[in-house]
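K.L.:
Can you look at this prediction? I've put the sequence above it.
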Amino acid sequence: MSINSAMLAGVSGLVANSSALASISDNIANVNTVAYKRNQTNFSSVVTAQAVPGHYSAGGVQALTRQLVSTQGLIQTANSATDIAINGDGFFVVTTKGMGLTNSDQRLFTRSGSFSVDANGYLVNDSKLYLQGWPVVNDIVDADPSDLTAMQPINVKALGTAVAATSVVELNANLYNSQAISGAEAAYDPAGDPTTTMAQYADDVANGVSPTGTKPDFTMEMTITDSAGGTHKVALAMLKSDVPNEWHAEVYAIPASDVDSGGAPGLIKSGKIMFTSEGKFDPASSADFFASAAPSLKPTFQLGNSATGTAPKWATNLGLGDQSITLDLSKVEQSAGSNQLKSVNSDGAGPGNVIAVQVDEEGFVSAIFDNKQVRKIAKIGLATFPNPDGLKPSSGNTYSSAIAAGVMVAKAPGAAGSGKISPSSLEASTVDLSQEFTGLITTQKAYSASSKIITTADQMLDELIQMKR
């Protein structure tokens, strides 16, 4: 009968508005939750079949609550370098565990980018979920857009130490333009007689024997770092030539046993260096010293692998790999005054440990070492869906894939609508308190009105029952 249907309609109103109240409560409770997406409850009418003409039966109302996942939250500045936000449609891929991850373990999706480094070195967010990314191997990223298992938990501590072998040494020096010509200069012949080299002289002095080589006019020492992080001393020895503005030059190792030169002990490179009449370094006329590096402004000397290659190479007992070192002489000049080494700058660095982590706009996660080296570890991949609002909400401000969301595609940040990474930022909740409080008022009134329907229907049924009396 119509009175019963009215009562049932009132009950459906109570249930529907209770659901609306619950979603509003969730919204208000998560107003400060990072990247939280507000819930919205929509109402739709229920129409029943009208079996008896002239008698209307109420159907009531039903509530459907959905989360507005696709709504972009405000990007706000954060203090941590590992706090990251997405400006766009993508999602971070996370897992519930870091170690022992298998293909069968569930991958979840989140916009919550408040990541930090845990005790084991993994990047985890506030819900202790592990951020996934494509590993970087030799600066190469192998990204598979359809396979989430190609991503691995990002760990910033399982890296060992970072070593940077020296590749460039810059010398800033002055050579005395009126340097007296050495009496041994006439006999100096490094190509024909290795015993006349300046490297031979240095080795003889180091071994405490009577020098047979040629004493240099000026020696500049520098320290280089090998591929294993060890340090070695190398000298650039200069001998004034009897040709104006010309100097004989040799590069040799100290001690000589560090390298196998195949000739004079420790000798790495020899030749002639020229200067202009104004005292400026003249690389174009110094091809003899530059050798294969000409016409570059900077000569390069190669220290080969100890087990293979030709001399000069690292000594076999050191077990070091190939190393190419560029010697930048552009700041070496010839002028009045004394021979003077002003500064030596090189790019090598010995073993260093991780002291910080940073994320850039391209999604690369890099470790910063205390020896000033920066190493790329992984690249964050962002998951995209044709219909993000169709994702299934999960605990920890995450979502799981669902048929309604469509097929997932993993993309690099900024690629094809995946969204851009904002380092040192967080996405704010999309909850508007003024909107939610207004919703509270209307929901309360609607709930009260639905209860009034039940009360009125109850009174009418009482009247009907009273008719018998």
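P.N.:
Noted; the coordinates are in hand. Numbers count the residues shown, from 1 in each chain.

K.L.:
going forward, measure contacts between C-alpha atoms and count neighbours the same way
P.N.:
Fine.

K.L.:
Contacts made by the top strand by length along the chain with the rest, please.
P.N.:
As assigned by DSSP state E, the longest strand anywhere in the chain is strand 323-335. Contact with strand 323-335 is made by 165-177, 226-227, 245, 275, 279-281, 297-305, as judged by C-alpha atoms under 8 Å, 6 or more residues apart in numbering.

K.L.:
Check the contact between residue 3 and residue 455; I expect there is one.
P.N.:
No. Using C-alpha atoms under 8 Å, residue 3 is not in contact with residue 455; the gap is 11.3 Å.

K.L.:
Check which element follows the longest strand of the chain along the chain.
P.N.:
Next along the chain after strand 323-335, taking DSSP states H and E as the criterion, comes strand 340-346.

K.L.:
take the one below as the second:
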Amino acid sequence: MMRSMYAGVSGLQNHQTKMDVIGNNIANVNTNGFKKSRVLFQDTLYQTMRGGSSPTDARGGTNPMGVGLGMQVASIDQIHTPAPAQSTGKTTDMAVDGNGYFIVEDGNERYYTRAGGFDFDRNGNLVTTADGFKVQGWNADENWNIDTVAPPEDIDIQDLRSVEPRATTEMTFTGNLDSTLRAINEGEDENFVFQPDQEGSVIFNNENSVVTSKEMYNSLGDEEIVYFRFYKFDGGDDGITWGCQVSLDPDFGDIDDVDELNPSNESDTITELPFDQDTGKLPVGTSATLKIQDDNEIDFGNDDDVREIEIDFSDLTQYNSSSTAWAEHQDGYTSGDLTSFDVGADGSVLGVYDNGEIRNLARVALANFQNPTGLQQEGNNLYQVTNNSGDANIGAPADQGMGSIMPGSLEMSNVDLSEEFTDMIVTQRGFQANSRLITTSDEMLQELTNLKR
């Protein structure tokens, strides 16, 4: 008689535990990054009344008999299924699309979280808005490179709020030079578009040359404009080649003789572009080193110059099409201050400077686990490693099986209210049934005590 009462007591206690878990899930239905829990029950010890026996020639076997002593909680499991993301419009808010947890630190304590409500503090540290814990990742070095193999550290952009000027050291050309352009030669007839003027110096126009320009910068960030003039030259037995004349003067100065334009003469301001006459392309790696002297004189070979700019012409083509040659890239810039930043799907924090430069400032790190349900819940949407979770596998977003980052979003709770309300009803009925069990057992005891009357 008393066994049924105590079984009912265990049922009441453990159904109350399940209701507590359901209540916690429902309370956190709007908690960003929250992962719900579930309760599993199991029966408890049995009082054996008769053991099982084996069959014999004369009699068959018998099954064991036992009376259960109630039930108990088998486990309270965390359900780490992903949840939908909610757009917030705040750049530093982040949600993980897939596997992975953000890594945050409070002093020497390391935690993991799916709640990506972050912001930069006044010192340039990326921190959690709730607790000020520092978000872990990798910072860019002085060359704007990010090493994701190194151990993660506090994301800190304080030293990157401004950039120093950078002198131009590289320039790249692309586009086409019209193959139908007439070559410049000495002694052309008077109907040709190229003619010497009355004093014998050379005249260029839009029909026998292609002129373009590109800005470049010195070490102080001062902008200079360099001009390029492309023209075709008949090299005799060497075939037709192109010359590129470079100058800081948009008028390129005076050219007194066609021979001065011949690239084979190795002029200080002219370099040769030997296009293949069959493919219309330049040899791979065709380039020239431009020299800038202290007095802003420019040439292609003075060893006393203080600045060098490597110009890559190898992407230029010579087809029967309009001339579109232009310098698409140079690596110099003036000084700039950080005006805004953005976050990429790979976790990169991109800084935008008022000099037009965009740089990778840092990259957020993620951690993955063999058994995420083995993480220890610490409150505040934080988890810590346990013996059964396995060590954290740290990597960059979108790498090594890590999820990608959804910037401007926060992960919602994975609590399903319909499921929780259904479990609540079932739990309530279970609690009610166990309470009736205790009441009925009490009534049976009451009948026993009334037997003496």
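P.N.:
That came in fine, so what should we check first? Just so it is clear, the model here is predicted, and its values are computed rather than measured.

K.L.:
ok, back up a step: any idea how far the longest strand of structure 1 is from the middle of the chain?
P.N.:
Distance of strand 323-335 of structure 1 from its chain centroid, counting by C-alpha atoms, centre = their mean, to the nearest Å, is 33 Å.

K.L.:
buried ones in it?
P.N.:
By 16 or more other C-alpha atoms under 10 Å, the buried positions in strand 323-335 of structure 1 come out as 323, 325-330, 332-335.

K.L.:
hmm, back to that, so which of residue 3 and residue 455 of structure 1 has more stuff around it?
P.N.:
residue 3 (18 against 14; other C-alpha atoms under 10 Å).

K.L.:
What sits closest to that one if chain neighbours are left out?
P.N.:
Closest residue to residue 3 of structure 1 apart from its sequence neighbours, by C-alpha to C-alpha, 6 or more residues apart in numbering: residue 457 at 5.9 Å.

K.L.:
any idea how far the one you found is from residue 18 of structure 1?
P.N.:
According to C-alpha to C-alpha, to the nearest Å, residue 457 of structure 1 and residue 18 of structure 1 sit 20 Å apart.

K.L.:
what's the answer for residue 289 of structure 1, then?
P.N.:
Taken as C-alpha to C-alpha, the span from residue 289 of structure 1 to residue 18 of structure 1 is 87 Å.

K.L.:
Neighbour count: the two, which is higher?
P.N.:
Neighbour tally, residue 289 of structure 1 and residue 18, criterion other C-alpha under 10 Å: the higher count belongs to residue 289, 23 against 17.

K.L.:
looking at it, that one is touching residue 270, isn't it?
P.N.:
Yes. Using C-alpha under 8 Å, residue 289 of structure 1 is in contact with residue 270, at 6.2 Å.

K.L.:
Spell out the residue ranges of the helices in structure 1.
P.N.:
Secondary structure of structure 1, counting by DSSP state H: helices at 2-29, 198-206, 287-290, 433-466.

K.L.:
and the first one, what other elements does it pack with?
P.N.:
Pointing back at helix 2-29 of structure 1 there. Here helix 2-29 of structure 1 touches strand 39-45, strand 61-67, helix 433-466, going by 3 or more C-alpha pairs under 8 Å, 6 or more residues apart in numbering; DSSP states H and E.

K.L.:
Buried residues, it. List them.
P.N.:
For helix 2-29 of structure 1, the neighbour count (16+ other C-alpha under 10 Å) marks 3, 5-21, 23-24, 27-28 as buried.

K.L.:
Report the separation between the residue sitting nearest the centre point of structure 2 and residue 417 of structure 2.
P.N.:
Using C-alpha atoms, centre = their mean, the residue of structure 2 that lies closest to the mean C-alpha position is residue 346, 1.5 Å off. Relative to residue 417 of structure 2, residue 346 of structure 2 is positioned 33 Å away (criterion: C-alpha to C-alpha).

K.L.:
same thing with residue 146 of structure 2?
P.N.:
To residue 417 of structure 2, residue 146 of structure 2 is 43 Å away according to C-alpha to C-alpha.

K.L.:
ditto for residue 43 of structure 2
P.N.:
28 Å.

K.L.:
Kindly report the same for residue 174 of structure 2.
P.N.:
Relative to residue 417 of structure 2, and taking C-alpha to C-alpha, residue 174 of structure 2 is found at 59 Å.

K.L.:
quick one: which of the two has more around it?
P.N.:
Set side by side, residue 174 of structure 2 and residue 417 show more neighbours around residue 174, with 17 against 13, by other C-alpha under 10 Å.
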